[in-house]
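Q: pasting the sequence and the predicted model now:
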Amino acid sequence: MFVITNGITYTQIKRLKQSGLYKFFEDIFDSQSIGYQKPKEEFFNYVISHISEFNRKDALVIGDSLNTDIKGGLQSGIDTCWVNRTGQISPAEIKSTYTISNLMELTSIC
């Protein structure tokens, strides 16, 4: 598993360590280090090129932002899972592969 995030490297690592989740991820890809933000194609191309044996068919972008996480994943040909905690309605032009309301629901997808 990997983290892809728009944010400052130090802040994102600190958050992951404080939450106890840091140890579960192989690497963290952040916009500060990459030089592009999601949903830019360049961001996703960088991530894809830096994951050994990356296969779009086996990947899933999980995120809570339609305009960055889901849009970027879809533009890159990767399945997406929108974490929609507030019951928002997705615009017609951004349709996530999966939609869940809490992370526990991932067990039924992955």
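A: Arrived safely.

Q: please count neighbours and contacts with C-alpha atoms only from this point.
A: Fine.

Q: so the residue lying farthest from the centre of the chain, which of the three states?
A: Going by Cα atoms, centre = their mean, the residue of the chain most distant from its centre is residue 92, 20.2 Å out. The three-state label given to residue 92 by DSSP: H, G, I helix; E, B strand; the rest coil is coil.

Q: distance of it from residue 1?
A: With the distance defined as Cα to Cα, to the nearest Å, residue 92 ends up 29 Å from residue 1.

Q: let's bring in a second model and compare:
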Amino acid sequence: MQPKPYPMPVTTVLFDLDDTLFDHANTARAALATSTAGLPEFAGTDLETLYQQYSEILEEMHPRVMAGEYTHEEGRRLRFQRLLAPYGATRTDAALADFVQQHYSHYQRLRHPIAGAVPLLEALKPHYKIGILTNNRLAEQQEKLQHLGMTHLVDALITSEEVGVLKPNPRIFQESLARLHSRPDETVMVGDNWHADVVGALEVGIRPIWLNRTASLRPLAHVEEITSFEPLTEVLLTITGELLPAEKLS
């Protein structure tokens, strides 16, 4: 594969965090499986169906939490109250609180990066500025990066909590560029969420790369996509448009 001729050399790579560098989906699946194991209410329940219900509720509730409609703790309790109600589980407030706490403990313990994410950051770090652009809380994402072993590989962490808006709002992308002293035409945005990451980047003139791990239909054919972070050399070439020295990849 030959390098692509981009108008401006890349100096900066922005990444989403959840389900781009951090494997939230499979962590959540594993935590739900562990949390419901042995509970009679969930006997015979299809865990993928349970996860899809969990994911839909989270997608609805998270923006409301970030907007301040609920506290983070209230949002978590309400999510699980809605998730578990159809199964007749946790009928008391104490039982619900206990389930939520156990699930969160499992989720924290089971967290892991997307395959290839850490080697990719390690390869990029000596040559490019790296930013994390995430629709979440600062403290939570700082702790997550530390747990994943990524803190030292990131030059700037920009959260929607700090900026006051969610992706795809241009302000959060503009704040990322300002913190990294970068221009849109020399910056790449890598993310899994088409609307938040790809559309948001396009609106401010940043070249997006869609991490499409689920083989979904690509809405815009001209937007580049990758399906994983492996093999590393091919992903680096797609992101940067250049071949890095072999010794830097060892």
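A: Sure thing, it's come through. Everything quoted here is computed from the prediction, not taken from an experiment.

Q: what value does the TM-score take for this pair?
A: Here the TM-score for the pair of chains, by TM-score structural alignment, normalised by the length of the first structure, is 0.88; 107 aligned residues with a Cα RMSD of 1.5 Å.

Q: can you show me the strands along the first structure?
A: 2-5, 27-30, 60-63, 79-83, 98-100 (DSSP state E).

Q: what range in the second structure does the second one sit on?
A: The alignment of strand 27-30 of the first structure onto the second structure (TM-score structural alignment) covers residues 156-159.

Q: Provide the contact partners of that stretch at residue level.
A: Applying Cα atoms under 8 Å, 6 or more residues apart in numbering, the set of residues contacting stretch 156-159 of the second structure from outside is 130-138, 142, 172, 175-176, 179-180.

Q: now, of those residues, which are buried?
A: Using 16 or more other Cα atoms under 10 Å as the burial test, those include 130-136, 138, 172, 175-176, 180 as buried.

Q: nearest to residue 206 of the second structure, of the residues you listed?
A: residue 176 (11.3 Å; Cα to Cα).

Q: what number of residues lie near the residue mapped onto residue 173 of the second structure from the first structure?
A: Mapped onto the first structure by TM-score structural alignment, residue 173 of the second structure lines up with residue 44. A total of 22 residues lie near residue 44 of the first structure under the criterion other Cα atoms under 10 Å.

Q: now for the closest residue to residue 44 of the first structure other than its chain neighbours: which residues touch it?
A: Distance criterion Cα to Cα, 6 or more residues apart in numbering; nearest residue to residue 44 of the first structure, sequence neighbours excluded, is residue 76 at 6.8 Å. Counting by Cα under 8 Å, 6+ apart, residue 76 of the first structure makes contact with 41, 44-45.

Q: not counting stretch 31-41 of the first structure itself, show me its contacts.
A: For stretch 31-41 of the first structure, the external contacting residues (Cα under 8 Å, 6+ apart) are 5-9, 30, 42-44, 46, 67-69, 71-73, 75-76.

Q: take these and keep only those in helices.
A: Among these, the members found in helices (DSSP state H) are 9, 42-44, 46, 71-73, 75.
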